[in-house]
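J.: Sequence and predicted model, in that order:
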Amino acid sequence: MTCPDTSFPGPAPEQETLFAAAAADYDRYRPGVPAAAVELLADALRGRRLAPVLLDLGTGTGQVPRALLPAVPGLAHIEAADVSRQMLEQARDALTPVLGRCTLRLVHASADAYAPLPGDEAPAPDLVTCCRSFHWMDGPAVLAVADRVASPDAAVAIMGGGSLWTHEAAWTRALRELIQHYLGPKRRAGTGAAYSEPRRSYEEDLAASAWSDVAEHRIPVVRTWAPKNVIGYVRSTSFAGPELFGQRHAAFEAEARTLLDAHASGGSLTENAVFTILLARRPGGAQ
């Protein structure tokens, strides 16, 4: 079952539209959460209480709650927040059929504006997650929000596995160079600006926050991509979404498919990635 949706003021127009057109491709082509990472997150919830609660900030299409629902059968409630209404609608479609007795509230808000409903009697979250999203956020403000709303023994998980823009392989380098040929040398972040790296590392943000007890977990992941799925993935990104190419998008995709087919071995492309989880707690909290 689902709970009523909530919207907070705060998402800037450029934030809200960054992935709006990509929701369906994001859901279909973005890699999910690796099984070993799901088990680690499930362990963080086990033993907290009989009916644990998840808060997923920057939920996108709901990949984290979708992975945790079968791994944590007693999961009682999910709060899923994102700046994009289209992403939240995609998350609703994906999560509703698998919720069972778990309740869901979709929250249209930037992560630093998230708050429980006034008078809400739902338990505080036992796990706060940010998957492939923390780099878009005001890190210190988001960690302060987590400290205000989370249960005393809660954990925060900041995680991700890089992207095909940053992955170093012959085929990803060639693809990146093709994108730069069309869009210029700087990595784009939607139509409005170039991408800027966070000013501080995630570890520095955590060390300066209430969540300074941090354990890093690095999970090797080998992904096999079909060239057509790489094209779908690229379509879902902020650095090479269709809107960036205008009328040249069809030409780019045709050239990209030819390039990827040439690099494919046996019809597939290999990505050797590392999925990193920073699992953080307040000092002195339960482990």
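T.: Done, it's in.

J.: going forward, measure contacts and count neighbours with C-alpha atoms only.
T.: Will do.

J.: can you give me the end-to-end distance of stretch 38-56?
T.: Stretch 38-56 has its terminal residues 14 Å apart, counting by CA to CA, to the nearest Å.

J.: tell me which residues in that stretch are buried?
T.: By 16 or more other CA atoms under 10 Å, the buried positions in stretch 38-56 come out as 38, 41-42, 44-45, 48, 51-56.

J.: And for stretch 247-265?
T.: Neighbour counts using 16+ other CA under 10 Å place 249, 252-253, 256-257, 259-261, 263 of stretch 247-265 among the buried residues.

J.: In terms of distance to A174, which of these ranks first?
T.: Closest approach to A174 among those (CA to CA): L259, at 7.6 Å.

J.: got another, please set it beside the one above:
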Amino acid sequence: MSVFRGAVGFYRQYRPGIPPTVAEVLDATALTGTPRRLLDVGTGTGLVVEALLGRFDDIIAIDNDADMLAAAEAALRPQLPTGTHLLLAGVTAEAFTPPAGWQADLVTICRAFHWLDQATVLARLDAQVSPQGAVAIFGDSSFWTATSDWKAAVRSVIQDFLGEQRRAGERTFQHHNRPYSDIMRESPFDQVEECVVPVTRIWTADSILGYLHSTSFAAPQLFGDRLDEFDDTIRVTLTRFSDTDTFPEDNEFLIRIGRRGRA
């Protein structure tokens, strides 16, 4: 069962998208040419593909959550530029095989690498990426990583309702303690560079709750018949930090770009 069961509608509406500054870094990572091919792993509702529309003309986006893929289809297909091919595939990264002869110029894995069998996926990508292609693994910090007083208070409320340990749906989240760049350096994509792109956001109580319910650690079904109580507690808690319903956030995307070493 998906760890995002019940969260897809919130995910599409409230998950922050990929900023243009991040899209520009990703675009510059891949060689130009035609066709220009993108493989988006763990696409979810298609936020990465959406940010890169018009920059790649042959796109495969994969996810093993059917509801997520349906949301991606509904959002992306109407925006698809003329001449762009988009294939959405319901498959895990560990089992995915592209069409014969198809190789990506860029692979993107955003906010999803922690869910994968990382070494296995990177090894399989060796055959799925063009000789000069690259793999970009990137993401920003979730609310669980409290970087402000109001985020810490929100996390405390979640823990009061669901327990101290971070949830991943019905399970407990398993932390990966090794830096992703170190894992990449042990893969075929061992030439790794890192890029940090800062981002500033302004949240409201409504968007904070929408974001929380888009996550695996605060999805609606986890609260059972206490969901309304949780929402009310979050709203009351947030009033301690703003009387104008505005909550600033300074975040950043850490982008790790891996290429094959040259012999």
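T.: Good, I have the coordinates. In this text, all values refer to a predicted model and were calculated from it rather than measured experimentally.

J.: Next, the TM-score between them, please.
T.: Put the two chains on top of each other and the TM-score (TM-score structural alignment, normalised by the length of the second structure) is 0.96; 262 aligned residues with a CA RMSD of 1.4 Å.

J.: Okay, and which of the buried residues of stretch 38-56 of the first structure map to helices?
T.: 38, 41-42, 44-45 (DSSP state H).

J.: if we can go back for a sec, dump the buried residues of stretch 247-265 of the first structure to JSON lines, plus distance to D120 of the first structure.
T.: JSON lines is the format used below for these (distance: CA to CA, whole Å):
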{"residue": "H249", "distance to D120 of the first structure": "47"}
{"residue": "F252", "distance to D120 of the first structure": "49"}
{"residue": "E253", "distance to D120 of the first structure": "48"}
{"residue": "A256", "distance to D120 of the first structure": "50"}
{"residue": "R257", "distance to D120 of the first structure": "50"}
{"residue": "L259", "distance to D120 of the first structure": "53"}
{"residue": "L260", "distance to D120 of the first structure": "51"}
{"residue": "D261", "distance to D120 of the first structure": "53"}
{"residue": "H263", "distance to D120 of the first structure": "54"}
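
J.: Which two of these have the greatest separation?
T.: Across these (CA to CA), the longest gap, 21.0 Å, separates H249 and H263.

J.: still on that earlier bit, any chance of the buried residues of stretch 38-56 of the first structure in CSV, plus distance to V64 of the first structure?
T.: Shown next, in CSV, are those (distance: CA to CA, whole Å):
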residue, distance to V64 of the first structure
V38, 8
L41, 9
A42, 11
A44, 14
L45, 13
R48, 19
A51, 17
P52, 15
V53, 13
L54, 10
L55, 10
D56, 7
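
J.: Which residues does stretch 118-128 of the second structure contact?
T.: 93-94, 97-98, 102-104, 183-184, 187-189 (CA atoms under 8 Å, 6 or more residues apart in numbering).

J.: which of these are buried?
T.: Buried by 16+ other CA under 10 Å: 93-94, 103-104, 184, 187-189, out of these.

J.: now, among the buried residues of stretch 38-56 of the first structure, which is nearest to G160 of the first structure?
T.: Nearest to G160 of the first structure among the buried residues of stretch 38-56 of the first structure, counting by CA to CA, is V38 at 12.4 Å.

J.: so of the contacts of stretch 118-128 of the second structure, which ones are in strands?
T.: Within the contacts of stretch 118-128 of the second structure, residues falling in strands by DSSP state E are A104.

J.: Which one of the contacts of stretch 118-128 of the second structure is nearest to L254 of the second structure?
T.: Distances from L254 of the second structure to the contacts of stretch 118-128 of the second structure, taken by CA to CA, are shortest for M184, at 14.2 Å.

J.: residues in contact with the aligned residue in the first structure for that closest one?
T.: Using TM-score structural alignment as the criterion, M184 of the second structure maps onto L206 of the first structure. By CA under 8 Å, 6+ apart, the contact list for L206 of the first structure reads 140, 143, 212, 214, 280.

J.: who wins for neighbours among these?
T.: Of all the contacts of L206 of the first structure, the highest neighbour tally under other CA atoms under 10 Å goes to A280, namely 25 neighbours.

J.: is it true that that one touches V214?
T.: Yes. Counting by CA atoms under 8 Å, A280 of the first structure does reach V214; the two are 4.3 Å apart.
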